[in-house]
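>>> after the sequence you'll find the predicted model.
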Amino acid sequence: MMDQEKYREAVRNMRHSPASLERRGECWSEEDKEKLSEMFDDDVGITEMAVIFQRSETAIMQQIEKQDLYDRTLHPTRQRNNSVPYKCLCEVCVADPALCPLHKTCTNNQEET
């Protein structure tokens, strides 16, 4: 690993000019996906992984979610905000019935009996 000052400079550059990242926009190789998974299991931080992979922190987080490394599909209680997804997913509701004026009449919201 690089010394602390070089690491800070790399993080600063990554956050202030993400266009300068070498791997920005590239597809993830299977090897990189495996390495990310291993690093995640070894409790390596998001920022450190971003510096190593030369990708944004957002790209790292998206890949972690895509690989389901938090095991949200196996452990529904680990869902964001510990909530169950809303039933109504029509184009008007967009998963938030509180914002939908048609929520009470929406056919997607009907309980199956």
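Arrived safely, thanks for sending.
>>> C-alpha from now on. contacts and neighbour counts both.
Fine.
>>> could you point out which element follows the helix or strand where Ala50 lies?
When secondary structure is defined using DSSP states H and E, the element that contains Ala50 is helix 46-53. Note on helix 46-53: by DSSP H and E, the next helix or strand toward the C-terminus is helix 57-66.
>>> packing partners for that following helix?
Where contact means 3 or more CA pairs under 8 Å, 6 or more residues apart in numbering; DSSP states H and E, helix 57-66 is packed against helix 30-41, helix 46-53.
>>> mind doing that once more with 7 Å?
Contacts of helix 57-66 with other secondary structure elements, assessed using 3 or more CA pairs under 7 Å, 6 or more residues apart in numbering; DSSP states H and E, are made with helix 46-53.
>>> can you tell me the closest non-neighbouring residue to Ala59?
If you skip the residues right next to it in sequence, Ala59 has Ala50 as its closest partner in space, 8.0 Å away by CA to CA, 6 or more residues apart in numbering.
>>> take this one as well and set it beside the first:
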Amino acid sequence: MKKFLVLLFAFFISAQAFALDLQQAKSQGLVGETNTGYVAAVTSNPSPEVRKLVTGVNALRKDRYKKIAVSHGLTTAEVGKLAYKKAIEKTESGHYYQNAAGKWVRK
């Protein structure tokens, strides 16, 4: 479990390439953390830039989740749920995230 947490921490550090854009999108209320460990557009009609950002971030996360899942005997869904919990802890006040029911809420 300790190795898993180290890998999860490394994942968040490696995502820094998207951090500035992702942070801007979160600050503007355009994207939020989903309850599955990925990000999604908060609005029903996101711009092409937001869609591209979400796709890119989620592709990186999916790849990381697969690697972590294989090395720890978990499913990618289980890894996503664990990552979601960590992401919620790090979510800044005013940013969106999905609650367990899938409803967008502001922290």
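Ah, there it is. Computed from a predicted structure; not experimentally measured.
>>> give me the TM-score for this pair.
The TM-score (TM-score structural alignment, normalised by the length of the second structure) is 0.37; 56 aligned residues with a CA RMSD of 2.9 Å.
>>> and the helices in the second structure?
Using DSSP state H, the helices assigned to the second structure run over residues 2-14, 16-27, 48-72, 76-90.
>>> list the buried residues in the third one.
Read it as helix 48-72 of the second structure. Taking 16 or more other CA atoms under 10 Å as the neighbour-count basis, helix 48-72 of the second structure is seen to contain the buried residues 50, 53-54, 57-58, 61-62, 64-66, 68-69.
>>> now do the shortest one
Judged by neighbour count using 16+ other CA under 10 Å, the buried positions of helix 16-27 of the second structure are 22-23, 25-27.
>>> could I get those as a markdown table with distance to Gln98 of the second structure?
Below are the buried residues of helix 16-27 of the second structure laid out as a markdown table (distance: CA to CA, whole Å):
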| residue | distance to Gln98 of the second structure |
| --- | --- |
| Leu22 | 16 |
| Gln23 | 17 |
| Ala25 | 16 |
| Lys26 | 13 |
| Ser27 | 16 |
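>>> okay, now the residue nearest to Ala59 of the first structure: neighbour count?
For Ala50 of the first structure, the tally of surrounding residues (other CA atoms under 10 Å) stands at 21.
>>> swap in Tyr96 of the second structure?
Tyr96 of the second structure is flanked by 26 other residues according to other CA under 10 Å.
>>> report the separation between it and Ser14 of the second structure.
22 Å (CA to CA, to the nearest Å).
>>> please apply the same query to Lys62 of the second structure.
According to CA to CA, Lys62 of the second structure stands 13 Å off from Ser14 of the second structure.
>>> can you lay out the helices of the second structure as a markdown table showing distance to Arg106 of the second structure?
Formatted as a markdown table, the entries for the helices of the second structure read as follows, by distance: least, CA to CA, whole Å:
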| stretch | distance to Arg106 of the second structure |
| --- | --- |
| helix 2-14 | 21 |
| helix 16-27 | 11 |
| helix 48-72 | 19 |
| helix 76-90 | 11 |
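>>> list the buried residues of the helix holding Ala50 of the first structure.
In terms of neighbour count (16+ other CA under 10 Å), helix 46-53 of the first structure has its buried residues at 46-51, 53.
>>> now do stretch 4-12 of the first structure
By neighbour count, with 16+ other CA under 10 Å as the criterion, the buried positions of stretch 4-12 of the first structure are 10-11.
>>> what does that stretch contact?
For stretch 4-12 of the first structure, contacts defined as CA atoms under 7 Å, 6 or more residues apart in numbering pick out Val51.
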